[in-house]
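1. I need the structure of the sequence given here:
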Amino acid sequence: MGALIFNKGVVFRLLLAVSACLLGIPCRYDGRAKVNDEVLNLFLSGVEVLPFCPECWGGLGVPREPAEIVGGTGKEVWEGKAKVLTKSGKDLTSQFKLGAKRVLEVCEKLSVSLFVLKEKSPSCGISLIYDGSFTGRVKHGMGVLAYILKEKGYKLKNELEINNICFKKGDINGY
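-> From the prediction side, this is the model:
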């Protein structure tokens, strides 16, 4: 499983785990996707991709009420100092953590090489997440899944950084 990449005489197995919404799968809270042409082109070029949505894997349906991290970032969610709440105040922290744990478990078993995550998402944001006010403002910080993946040592990119990944003739630039 995974594409074989040749680089300086060494063979690498490459499997990307990608936020499903970036591939056009309608799994976002609003029932839509956030397809990213660069990410989709990676898949279409033959790179093996594992799509996932930690919120769906945590048991949340589509569509669903919007949720944001209130009181911190993904780090504070794992420390029990912040919560993931819907706009109406429903606590979804346990579902977000369960989804993150499930993604981590599957990706550990499959030896995922790299994660491509949706920036600003309360699960997948790598450097920016919504600030918890439900006004569209963002703050620096990681989402629930992104934080636990980073803690486990995984390589993370967001959809805006995908141009820094190059798979031409077996070269792994930026990786």
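2. alpha carbons only for contacts and neighbour counts from here, please
-> OK.
3. what sits closest to residue 75 if chain neighbours are left out?
-> residue 147 (6.0 Å; C-alpha to C-alpha, 6 or more residues apart in numbering).
4. Validate this expectation: that neighbour resides in a strand.
-> No: per DSSP: H, G, I helix; E, B strand; the rest coil, residue 147 lies outside any strand segment and is helix.
5. which outside residues touch the lengthiest strand in the chain?
-> Counting residues, the longest strand found in the chain (DSSP state E) is strand 10-19. Identification of contacts with strand 10-19 by C-alpha atoms under 8 Å, 6 or more residues apart in numbering yields 1-6, 47-53, 107, 111-118, 124.
6. check the burial of the residue nearest to residue 75 by counting its neighbours.
-> When neighbours are defined as other C-alpha atoms under 10 Å, residue 147 has 25 of them.
7. same check, this time on the one 10 residues further on
-> As a burial measure, the neighbour count of residue 157 was computed by other C-alpha under 10 Å and equals 22.
8. let me know the secondary structure of it.
-> strand.
9. need the contact list for it.
-> Shown in contact with residue 157 (C-alpha under 8 Å, 6+ apart): 114-117, 126.
10. sitting in strands, which of those residues do you find?
-> Short answer: these in strands (DSSP E) are 114-117.
11. farthest pair within those residues?
-> 114 and 117 (9.7 Å; C-alpha to C-alpha).
12. want to put them side by side, so please do this one too:
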Amino acid sequence: MKFILQDKVVLGVSGCNFGAPYRYNRKGWDRIQLLNREQGDFIWHPVCPEVAAGLGVPRDPIRLSGGNGHDVWAGKARVLNRRGQDVTDAVKQACLQSLEILRSAGAVGYVFMEGSPTCGVYRTSLKNQRLGHPPGVLGALLLEEGFFLIPAIDLESPLRWWDWRRRLHAFVWVGRQEVTSKQELYNLWYTVKFLCQELDEPAARQIGKDLAALPKGFFPGHSEELKMQIQAILRQPSKVSRIKQRLWKSYVYYRRHTLGDDAFVLPPETPRNMTQITHELMNMERKAFEEGQFFSSAPILYRDEQRVRKMMNESPDAP
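-> A predicted model of the protein is given here:
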């Protein structure tokens, strides 16, 4: 039970990816609906800084000039539209308003539009071959605030979404833990250690060394620092090759120790597409959950009250 989130995670999302035609050219997508039934496992809060800035739809596209979003906040760069007009102040104010909306809503993450000079994080231009000046103006604020950031395009990939979802739930769980002893500190780390090792083995190894070297006694600052280090690892983008490698390692372990010989995961050399790999991962995750086993590749799961009751074989009237 302690590895289950029962309340829905709150996520912000760029409005142009929530079905609103908010882009400069009146286009948009509803990428959230690609999650099908799973979209109901989250509470969504769409925002669009460029519309909130009064730039209108349609509008002249904007760009960062003289630096990135961090530089804009430092007064070293500007935001210009296609005609060279300076819209920096309006965009900055709208980004602050968007951040306040997300804070008020209790959002812990944000599904962003990559390539946007406002929402972009790793790219702020419309051409894939050009990085522009990342991060964008809002993207810079969200990075500094420690938001869990998910590229909207990754919602189109079942495998990448599975990867982001498992790390998001771990990210939220870590942030909520109240650690009052050194043993609880060790337990927290062990819960997410294998996932962190998959994402950044050198950083995870260093955390293990730092924990082993802690002096006697417990200091609250140790837990806050550890939680920040873990969340920084969980926010990092991953790679498909790593996800596939973890799939096979996890399956070999659980087949040997807990799950028996159920052949719901194909050998790594068997050709199959990303959808099939995701299906195998979800089957393994579900199998471990149903049998009450700890699944290190996705250690924290979201299950609503009905599914938790079913797992515990309780009736609706059970205390």
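13. rewinding a little: which element follows the longest strand of structure 1 toward the C-terminus?
-> Per DSSP states H and E, the first helix or strand lying C-terminal to strand 10-19 of structure 1 is helix 37-44.
14. quick revisit: among the ones in strands among the contacts of residue 157 of structure 1, which one has the most neighbours?
-> Using other C-alpha under 10 Å as the neighbour test, those are led by residue 117, with 29 neighbours.
15. about what we covered before: next, the angle from the longest strand of structure 1 to helix 37-44.
-> Per axes from the mean of the first three to the mean of the last three C-alpha atoms, to 10 degrees, the angle that strand 10-19 of structure 1 makes with helix 37-44 is 130 degrees.
16. now the angle between strand 9-14 and the strand or helix carrying residue 173 of structure 2, please.
-> Assigned by DSSP H and E, residue 173 of structure 2 belongs to helix 158-176. Put simply, helix 158-176 of structure 2 runs at 120 degrees to strand 9-14, going by the same axes, to 10 degrees.
17. who's in contact with the residue nearest to residue 75 of structure 1?
-> Listed by C-alpha under 8 Å, 6+ apart, the contact set of residue 147 of structure 1 reads 74-75, 126.
18. rewinding a little: how far apart are the longest strand of structure 1 and its match in structure 2?
-> Averaged over the aligned pairs, strand 10-19 of structure 1 sits 2.1 Å from structure 2 after superposition, using mean C-alpha distance after the TM-score superposition for structure 1.
19. list the residues that contact the spatially most central residue of structure 1.
-> Residue closest to the mean C-alpha point of structure 1, counted by C-alpha atoms, centre = their mean, is residue 117 at 3.2 Å. Counting by C-alpha under 8 Å, 6+ apart, residue 117 of structure 1 touches 18-19, 124-126, 146, 156-159.
20. mind redoing it with 6 Å?
-> Taking C-alpha atoms under 6 Å, 6 or more residues apart in numbering, we find residue 117 of structure 1 in contact with 18-19, 124, 158.
21. how about it, what's its partner in structure 2?
-> By TM-score structural alignment, residue 117 of structure 1 lines up with residue 112 in structure 2.
22. likewise residue 28 of structure 1?
-> Counting by TM-score structural alignment, the partner of residue 28 of structure 1 is residue 23.
23. burial count for that match?
-> Burial of residue 23 of structure 2 is recorded as 21 neighbouring residues (other C-alpha under 10 Å).
24. what's the answer for the one 3 residues further on, then?
-> Look at residue 26 of structure 2: counted by other C-alpha under 10 Å, it has 13 neighbours.
25. which residues touch the residue lying closest to it once chain neighbours are set aside?
-> Excluding its sequence neighbours, the residue lying closest to residue 26 of structure 2 (C-alpha to C-alpha, 6+ apart) is residue 58, at 5.4 Å. Residue 58 of structure 2 makes contacts with 24-26, as judged by C-alpha under 6 Å, 6+ apart.
26. show me the strands in the stretch 201-319 of structure 2, by range?
-> Applying DSSP state E, counting those that start in this stretch to the stretch 201-319 of structure 2 gives strands spanning 301-302.
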